[in-house]
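Colleague: sequence and predicted structure, then a few things I'm wondering about:
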Amino acid sequence: MGVRDGRGRWRARGAGLFALIAGCEVLAGPFTPVAGQEYREVADPPTQVQGQAVVGAALIGVQTQIGAQFLYARAKAPFSGQVRVSLTTADGRLRGDGVFQGEAREGEWIELELKPRDGKRLRPNPLAPERVAVSVRYVENGSSVEHPMVAAWEVPSASTTAATLRLYVNSRRAPEMLVAVKGRPPEMCRRAPDKSTVRFDMLCELPLASVVGSKGKLTLVRRDGFEELEQPVVVGW
């Protein structure tokens, strides 16, 4: 049984994403674009010097090619404020940014329509999710602190029994990259399929269940010969 949301659509009550998130609402109330910061896409933007290793985090769905009009982000805690979205291709030649306003409860999924206000949609449709990194953060009203969120390109569903989290990583040209969760063997990352990898060059994937168990705390391991460099990261679960 479900309840209708503010847009007259049904929300499943007591359903969870991939049967791992039991008891959560699937969709939060509507999030609307912030005036002057509506979503837009730019081709060949200036290269930004950024230090973060994790460029994006998203759940892997069941399809290799998807429609790219809507994006979903999970609220790890109740909040009222802004959701900020950034997406980029591996070669850095496409960038999309937008800010949305609304409120959500813990565990709810927020639907965001990535419809450029100027009508200039540059990202491909259908979209191959492994070729586009998406970063979503939320900011509470009255605060400037950004908190990471996990995104999904497909509609959150209770019909799938397992899920995998994919991190889009800039390895700084490391020969090998691994991702580890405390108490589990590390997972080897793989190269992104694109020839040009300016923004990210590695895809690190691990079971969502292990991420939930670690409260989103992960460790990236950059391996170069016999040398290893560890970097702790936190994803917004």
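Modeller: Nice, thanks for sending it over.
Colleague: C-alpha from now on. contacts and neighbour counts both.
Modeller: Fine.
Colleague: residues near residue 79, how many?
Modeller: Using other Cα atoms under 10 Å, the number of residues around residue 79 comes to 16.
Colleague: ok, it touching residue 140?
Modeller: Yes. Using Cα atoms under 8 Å, residue 79 is in contact with residue 140, at 6.2 Å.
Colleague: which helix or strand lies directly C-terminal to the helix or strand containing residue 11?
Modeller: Element membership of residue 11, judged by DSSP states H and E, is strand 10-12. Per DSSP H and E, the first helix or strand lying C-terminal to strand 10-12 is strand 32-33.
Colleague: packing partners for that next one?
Modeller: If contacts are counted by 3 or more Cα pairs under 8 Å, 6 or more residues apart in numbering; DSSP states H and E, strand 32-33 sits against strand 94-104.
Colleague: who are the packing partners of the strand it packs on?
Modeller: Using 3+ Cα pairs under 8 Å, 6+ apart, strand 94-104 sits against strand 32-33, strand 40-43, strand 79-89.
Colleague: out of those strands, which one sits most buried?
Modeller: A comparison of these by mean neighbour count, using mean count of other Cα atoms under 10 Å, puts strand 79-89 on top with a mean of 21.
Colleague: and the angle for that one with strand 94-104?
Modeller: 160 degrees (axes from the mean of the first three to the mean of the last three Cα atoms, to 10 degrees).
Colleague: how about residues contacting strand 79-89?
Modeller: Residues from elsewhere that reach strand 79-89 (Cα atoms under 8 Å, 6 or more residues apart in numbering): 56, 94-106, 131-141, 199.
Colleague: try it again at 7 Å.
Modeller: Contacts to strand 79-89, defined as Cα atoms under 7 Å, 6 or more residues apart in numbering, come from residues 94-105, 131-141.
Colleague: okay, now the one to match up with it:
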Amino acid sequence: MRAHLARVDAVIIQAVIAGALSFSHLHDLAEAAGQGGWKAWAYPISVDLLLVAAWRRMREAQRAGLPAGGPRLWFLVALAASLGANVATAGLLDLDDVPASLRVVVAGWPAVAFFGGTLLAHTPRTPKEPAAPETEPAPPSVPAEVEAPHRDALPSPSAVPVPEAPQSALVADPPPVPAVALPPALVDRVQALAEEHRAATGQPADADAVRARLGLPASMTPSVAAHL
């Protein structure tokens, strides 16, 4: 327990020291850029609050399974502002002669922070609930007024006989295929093959076998049979 408290205390102390240093650097940079008085103190509060708010929204969106691109963008903007102020006050920038471009950036920060905070405030925190699936209607139940003996006497749905359709209605005979007229040359060939088969076997030729020997499609079997 003491080790856990010591670890927490160390983290809090480190956060307080880092926050105080960053706060001071942002205040010095804002004051050097022409934002004196209470405005110089408001700049570090604005930057740090935007940083913390964007971080919280980003984590909430990730836990809820929502896209976190917007909060991540504003987190990087606030981080760049804080880190830039810390680096600028490390002796790399003459605070007595701040460039005009930096003055423009510092003066435009309130509008940027207000816009980012407004967007973060309207970031959804929970995913949209899916539409409830349509459920099938429940089967009708037996009224409560029906007593148990009468309820047992009611016929079950499975006991109700279902009339069967006549067999002729279920299986219909296929329509007959009309015979196609064959050309005279093909008729002579059919009859020649039939005579050859009768002379060899003594049996009449099968129309389907003759049709297969001629290489005709199966639909031509009635036409071949008409000339045997």
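Modeller: Nice, I can see it. Since the structure is predicted, the reported quantities are computational estimates derived from the model, not experimental observations.
Colleague: got a TM-score for the pair?
Modeller: With the length set by TM-score structural alignment, normalised by the length of structure 2, the two chains reach a TM-score of 0.20; 78 aligned residues with a Cα RMSD of 5.8 Å.
Colleague: how about JSON lines for the helices and strands packed on strand 94-104 of structure 1, with distance to residue 164 of structure 1 added?
Modeller: Conversion of these to JSON lines gives the following (distance: least, Cα to Cα, whole Å):
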{"stretch": "strand 32-33", "distance to residue 164 of structure 1": "29"}
{"stretch": "strand 40-43", "distance to residue 164 of structure 1": "28"}
{"stretch": "strand 79-89", "distance to residue 164 of structure 1": "20"}
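Colleague: longest single helix anywhere in structure 2?
Modeller: helix 2-32 (DSSP state H).
Colleague: in that one, what's buried?
Modeller: For helix 2-32 of structure 2, the neighbour count (16 or more other Cα atoms under 10 Å) marks 22-32 as buried.
Colleague: pick out the most distant pair among these.
Modeller: Maximum pairwise distance among the buried residues of helix 2-32 of structure 2 (Cα to Cα): 15.4 Å, between 22 and 32.
Colleague: list the buried ones in stretch 44-55 of structure 2?
Modeller: For stretch 44-55 of structure 2, the neighbour count (16+ other Cα under 10 Å) marks 44, 46-48, 50-51, 53-55 as buried.
Colleague: follow-up on the earlier one: show me which of the buried residues of helix 2-32 of structure 2 is closest to residue 170 of structure 2.
Modeller: Residue 170 of structure 2 lies nearest to residue 22 out of those, by Cα to Cα, at 87.4 Å.
Colleague: I figured that closest one hits residue 87, correct?
Modeller: No. If you go by Cα atoms under 7 Å, residue 22 of structure 2 and residue 87 don't touch, sitting 10.1 Å apart.
Colleague: give me the common contacts of these two.
Modeller: Going by Cα under 7 Å, 6+ apart, no residue sits against residue 22 of structure 2 while also sitting against residue 87.
Colleague: any idea how far residue 202 of structure 1 lies from residue 149 of structure 1?
Modeller: Noted for residue 202 of structure 1: a distance of 20 Å to residue 149 of structure 1, by Cα to Cα, to the nearest Å.
Colleague: next up, the contacts around residue 116 of structure 2.
Modeller: Here residue 116 of structure 2 is in contact with residue 74 (criterion: Cα under 7 Å, 6+ apart).
Colleague: where's it relative to residue 29 of structure 2, distance?
Modeller: Residue 116 of structure 2 is 21 Å from residue 29 of structure 2, by Cα to Cα.
Colleague: got it, and residue 41 of structure 2?
Modeller: For residue 41 of structure 2 relative to residue 29 of structure 2 (Cα to Cα), the value is 10 Å.
Colleague: now for the residue lying closest to residue 88 of structure 1 once chain neighbours are set aside, how many residues are close by?
Modeller: Counting by Cα to Cα, 6 or more residues apart in numbering, residue 95 is the residue found nearest to residue 88 of structure 1 once chain neighbours are left out, at 4.6 Å. Look at residue 95 of structure 1: counted by other Cα under 10 Å, it has 21 neighbours.
Colleague: quick check: next helix or strand after the longest helix of structure 2?
Modeller: helix 38-63.
Colleague: show me what that next one is packed up against.
Modeller: With contacts taken as 3 or more Cα pairs under 7 Å, 6 or more residues apart in numbering; DSSP states H and E, helix 38-63 of structure 2 sits against helix 2-32, helix 69-87, helix 100-121.
Colleague: in CSV: those helices, plus distance to residue 223 of structure 2.
Modeller: Listed next are these as CSV, based on distance: least, Cα to Cα, whole Å:
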stretch, distance to residue 223 of structure 2
helix 2-32, 99
helix 69-87, 76
helix 100-121, 83
